[in-house]
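Chemist: Fold the following for me, if possible:
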Amino acid sequence: MHNRQSQKATLVSQATINALVNQPVHTITPDRGKEFAKHQEITDHLKATIYFPPPRQPWQRGSNENTNGLLREYFPKGSDTNQWDNQYIQTKVAKLNLRPRKCLNWRTPYEVYYQKVLQLV
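Modeler: Model prediction:
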């Protein structure tokens, strides 16, 4: 693996582990990018199974693709994330986590994760 790609894969692996280490993770389904080349490190640390969908079949990752589309409302593809401060990012993350989703039976990700019911009007 090219050194730059290896460094990126190491960063992605470490960021994934750091973000999910104390979370109830059973499976992870990333895209097929080279940045996930060190997926075994993630599996070893998190004890989670990683599934890679077949190439050019994004419909097998429907929730992921939908979430990417929602993120693009606030963070256009190819934009430099350094242009936004942490407060802006956290505000948008909270907004997305409080948005009801059809795939969650119209509950919000917040409600599902924290097993709480919100009365959103």
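Chemist: drop to CA atoms for contacts and neighbour counts, all remaining ones
Modeler: Fine.
Chemist: Give me the buried stretch members for the helix ranked longest in the chain, please.
Modeler: When secondary structure is assigned using DSSP state H, the longest helix within the chain turns out to be helix 3-20. Neighbour-count burial for helix 3-20, counted by 16 or more other C-alpha atoms under 10 Å, picks out 6, 8-10, 12-14, 16-17.
Chemist: who does the helix or strand just after it touch, helix- and strand-wise?
Modeler: Proceeding C-terminally, helix 3-20 gives way to strand 27-28 as the next helix or strand, assigned by DSSP states H and E. Strand 27-28 sits against strand 49-50, with contacts defined as 3 or more C-alpha pairs under 8 Å, 6 or more residues apart in numbering; DSSP states H and E.
Chemist: now the other sequence, so there's something to compare against:
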Amino acid sequence: FRNNDRRSKPIMNQLIHHLAPLPVNARQSLTFDRGLEFTSWRELQIGMGTAAWFCDPQAPWQKGTLENTNKRVRRYLPSETIVLNVTDQDIRALCERLNDTPRKCLNFWTPKEAFRQHVLAMST
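Modeler: Have a look, this model is predicted:
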């Protein structure tokens, strides 16, 4: 989902919409950087009982997976890309591509496979 104006409440509402159907154990907490788009973090606790945590300023190692994913995204959307010109369909296709790419850190499973397996294990 997009957030062209960087307002926080729509982001939290979208997170709740997409994550609330997951088992409670799969959405116990989320970790954010200190961007303005996350100032309504309390909505997560109210909306679905999810705690929010924040990385320390200037500490990218605290969100290593996110930094790695950003690097992968930049292969397809270089930093000079005007994001407003990227369609929702393009973003969905990129998400699918990233989630369907096997990762060494997941024993060569795709993120989609690993997530599905993890959620299934929680449900049984």
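Chemist: Pull the residues that contact the longest helix of the first structure.
Modeler: Outside of helix 3-20 of the first structure, the residues within contact range by C-alpha atoms under 8 Å, 6 or more residues apart in numbering are 34-39, 41-42, 45-46.
Chemist: related to what we said a few turns ago, from the buried residues of helix 3-20 of the first structure, which is closest to residue 93 of the first structure?
Modeler: Nearest to residue 93 of the first structure out of the buried residues of helix 3-20 of the first structure is residue 16 (C-alpha to C-alpha; 17.1 Å).
Chemist: counterpart of that closest one in the second structure?
Modeler: The equivalent of residue 16 of the first structure in the second structure is residue 15 (alignment by TM-score structural alignment).
Chemist: Also residue 43 of the first structure?
Modeler: Taking TM-score structural alignment as the criterion, the aligned counterpart of residue 43 of the first structure in the second structure is residue 45.
Chemist: which residues touch its match?
Modeler: 51-52.
Chemist: and the contacts of helix 3-20 of the first structure, which of them are in helices?
Modeler: Using DSSP H, the members of the contacts of helix 3-20 of the first structure that fall in helices are 39, 41-42, 45-46.
Chemist: By neighbours, which of those wins?
Modeler: Compared across those, residue 42 has the highest neighbour count, 23 neighbours, by other C-alpha atoms under 10 Å.
Chemist: From the centroid of the first structure, which residue is nearest?
Modeler: With distances taken as C-alpha atoms, centre = their mean, residue 64 lies nearest the centre of the first structure, 7.3 Å away.
Chemist: what's the spacing between that residue and residue 87 of the first structure?
Modeler: As for residue 64 of the first structure, its distance to residue 87 of the first structure is 24 Å (criterion: C-alpha to C-alpha, to the nearest Å).
Chemist: Kindly report the same for residue 28 of the first structure.
Modeler: Distance, residue 28 of the first structure to residue 87 of the first structure, by C-alpha to C-alpha: 27 Å.
Chemist: Residue 96 of the first structure pairs with which position in the second structure?
Modeler: Taking TM-score structural alignment, the alignment pairs residue 96 of the first structure with residue 98 from the second structure.
Chemist: and that match, what element?
Modeler: With the criterion set as DSSP H and E, the secondary-structure element containing residue 98 of the second structure is helix 88-99.
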